[in-house]
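Asks: okay, structure incoming, though there's no sequence with it:
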């Protein structure tokens, strides 16, 4: 492999781009923020990336201390990649990029791939704001399962939930909540985009019949009333 190029600038932004500025790297981080992933799973959820490029980016991320590779305990013999603490610190960076890029979701091209958990990043702040701003205060915390036609994902919100997320390296995850959810949102992709772009609140979506919130927890009530 050719030596990595550097901007050779004594600048924090340049140093950051030296580490994560290559094509595909931040999207690999997006996938690993959902938890440990096998190489084959990463390749499946990064349509368009070649196997050589994916392997090269993962190797770079390991060398830069952003990700590690480990073998799952028996009976599984698979290896998984997961983010280090340094890698997980990129979550707010990805959230900011998702917020900045949300307006570009106005139109979906016929060739656009989509995965349900890709909506987690733009929704994290929206869901957290809905829970905190409803009058329920810091008690509106827990796990929210988001169900779309394309699949589902889950996110953890609030103080105690955030601590749990730190414990298992996740703030959101692909698929149903493994231990059950405190609230579940059912909506379509267009409504999800409208929420992430700030065009629709969750509460208004509920009142208009575009979003269904199920559950009887404090968090479910907070989301309905947001």
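Replies: Great, that's in hand. Quick caveat: nothing in here was measured; it's all calculated off a predicted structure.
Asks: rest of the way, CA atoms for contacts and neighbours
Replies: OK.
Asks: contacting residues for residue 223?
Replies: Applying CA atoms under 8 Å, 6 or more residues apart in numbering, we find residue 223 in contact with 127, 130-131, 134, 202-203, 213.
Asks: so which of the residues you listed comes closest to residue 70?
Replies: For the contacts of residue 223, the residue nearest residue 70 by CA to CA is residue 127; the value is 32.3 Å.
Asks: and stretch 57-73, end to end?
Replies: Distance across stretch 57-73, first residue to last, is 25 Å (CA to CA, to the nearest Å).
Asks: and what of stretch 1-12?
Replies: Across its full length, stretch 1-12 reaches 26 Å end to end, with CA to CA as the criterion.
Asks: next: stretch 189-206.
Replies: End-to-end span of stretch 189-206 (CA to CA): 15 Å.
Asks: from the rest of the structure, what touches that stretch?
Replies: With CA under 8 Å, 6+ apart as the criterion, stretch 189-206 contacts 99, 102-103, 105-106, 119, 122-123, 126, 130, 148-150, 210-213, 223-226.
Asks: narrow those residues to those in helices?
Replies: Mapping these onto helices (DSSP state H) picks out 99, 122-123, 126, 130, 223-225.
Asks: which of these tops the neighbour count?
Replies: Of all these, residue 223 has the most neighbours under the rule other CA atoms under 10 Å, reaching 28 neighbours.
Asks: surely residue 117 and residue 174 touch.
Replies: Yes. In this structure, residue 117 is within contact of residue 174 by CA atoms under 8 Å, at 5.6 Å.
Asks: shared neighbours of those two, anything?
Replies: Common neighbours of residue 117 and residue 174 (criterion: CA under 8 Å, 6+ apart): 152-153.
Asks: who's more crowded, these two?
Replies: Neighbours were counted for residue 117 and for residue 174 using other CA under 10 Å; residue 117 has more, 24 against 21.
Asks: next up, a second structure to put side by side with the first:
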């Protein structure tokens, strides 16, 4: 497929040349969780065709946003992961999510959902506390974890590298309110709507709203 371009000498147009196609930024969202197999990406991108996913991944490789590599034995499978330039899209996705949050409203019957999709709005609020650490989050749809000051930014399932600094538990209703910006995470914690387990600076910042 030939590369399309706006052919405009403008930084925004150049950025959209690389990531403006349908699905590209959502693939970035998934790869912020770390290296992923093609089959895992396809499973967590409901609605994308196999041909479209393959095309977008090739374009991301071409533009230096992602790379494909083979894991060493015993896994020996191919995975995709973001390049440093690709990881620089994190604040772009966070800002885009914040801008789009009011449009969430009520979940539509056709809407797919994955637990780790909450990681982007949650990570932005956690970063604002000014502390580093690992946070494990349990919601109705499942469990995911967020790294503050580390790579990858978040991931599915329980925190894999020992004990997280904080464990959070919140119900679907609160989860939706946080995602669409109707309530802040610290505000929800103070209101008893989010359970916090953990000690240390990050847990204190969540409970007190200060570092």
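Replies: Nice, I can see it. Just so it is clear, the structure is predicted and the values come from calculations on it, not from any experiment.
Asks: got a TM-score for the two of them?
Replies: Once the chains are overlaid, their TM-score stands at 0.94 when taken by TM-score structural alignment, normalised by the length of the second structure; 208 aligned residues with a CA RMSD of 1.3 Å.
Asks: which two among the contacts of residue 223 of the first structure are spaced furthest apart?
Replies: For these, the farthest-apart pair by CA to CA is 134 and 213; their separation is 14.5 Å.
Asks: of those two, which one has the most company?
Replies: Set residue 134 of the first structure next to residue 213 and count neighbours by other CA under 10 Å: residue 213 wins out with 21 against 17.
Asks: separation between the residue mapped onto the more buried one from the second structure and residue 167 of the second structure?
Replies: Alignment note: residue 213 of the first structure maps to residue 196 in the second structure; criterion TM-score structural alignment. Residue 196 of the second structure sits 6 Å away from residue 167 of the second structure, taking CA to CA as the criterion.
Asks: select the longest helix from the second structure.
Replies: The second structure, longest helix under DSSP H: helix 50-62.
Asks: quick one: contacts of that one?
Replies: Contacts for helix 50-62 of the second structure (CA under 8 Å, 6+ apart): 1, 18, 23-24, 42, 66-68.
Asks: so where do the strands sit in the second structure?
Replies: Chain-ordered strands for the second structure, with DSSP state E as the definition, fall at 66-70, 78-82, 133-139, 142-148, 154-156, 166-170, 194-197.
Asks: just those: most buried one?
Replies: strand 154-156 (a mean of 24; mean count of other CA atoms under 10 Å).
Asks: quick check: the match of residue 213 of the first structure touching residue 164?
Replies: No. If you go by CA under 8 Å, residue 196 of the second structure and residue 164 don't touch, sitting 11.8 Å apart.
Asks: tell me if I'm right that residue 197 of the second structure and residue 166 touch.
Replies: Yes. Residue 197 of the second structure is in contact with residue 166 according to CA under 8 Å; the separation is 5.7 Å.
Asks: circling back: turn the strands of the second structure into a markdown table, including distance to residue 29 of the second structure.
Replies: Putting the strands of the second structure into a markdown table (distance: least, CA to CA, whole Å) gives the following:
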| stretch | distance to residue 29 of the second structure |
| --- | --- |
| strand 66-70 | 12 |
| strand 78-82 | 10 |
| strand 133-139 | 18 |
| strand 142-148 | 13 |
| strand 154-156 | 10 |
| strand 166-170 | 22 |
| strand 194-197 | 25 |
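Asks: circling back to that earlier point, including distance to residue 144 of the first structure, could the contacts of residue 223 of the first structure go into TSV?
Replies: Shown next, in TSV, are the contacts of residue 223 of the first structure (distance: CA to CA, whole Å):
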residue	distance to residue 144 of the first structure
127	9
130	12
131	11
134	16
202	13
203	15
213	10
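Asks: go through the residues you listed and say which is closest to residue 160 of the first structure.
Replies: residue 131 (13.6 Å).
Asks: quick one: contacts for the closest one?
Replies: Neighbour list for residue 131 of the first structure: 137, 140-141, 219, 222-223, 226 [criterion: CA under 8 Å, 6+ apart].
Asks: go again using 7 Å as the cut-off
Replies: 140, 219, 222-223 (CA atoms under 7 Å, 6 or more residues apart in numbering).
Asks: got CSV for those, with distance to residue 47 of the first structure too?
Replies: Compiled in CSV, the contacts of residue 131 of the first structure are given as follows (distance: CA to CA, whole Å):
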residue, distance to residue 47 of the first structure
140, 36
219, 35
222, 36
223, 33
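Asks: can I get the buried part of those as one PyMOL selection?
Replies: Remark: buried members of those, expressed as a PyMOL selection using 16 or more other CA atoms under 10 Å:
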select buried, resi 140+219+222+223
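Asks: which residue of the first structure is paired with residue 141 of the second structure in the alignment?
Replies: By TM-score structural alignment, residue 141 of the second structure lines up with residue 150.
Asks: the closest residue to its match other than its chain neighbours: how many residues sit nearby?
Replies: Distance criterion CA to CA, 6 or more residues apart in numbering; nearest residue to residue 150 of the first structure, sequence neighbours excluded, is residue 116 at 5.4 Å. Residue 116 of the first structure has 17 neighbours, counted by other CA under 10 Å.
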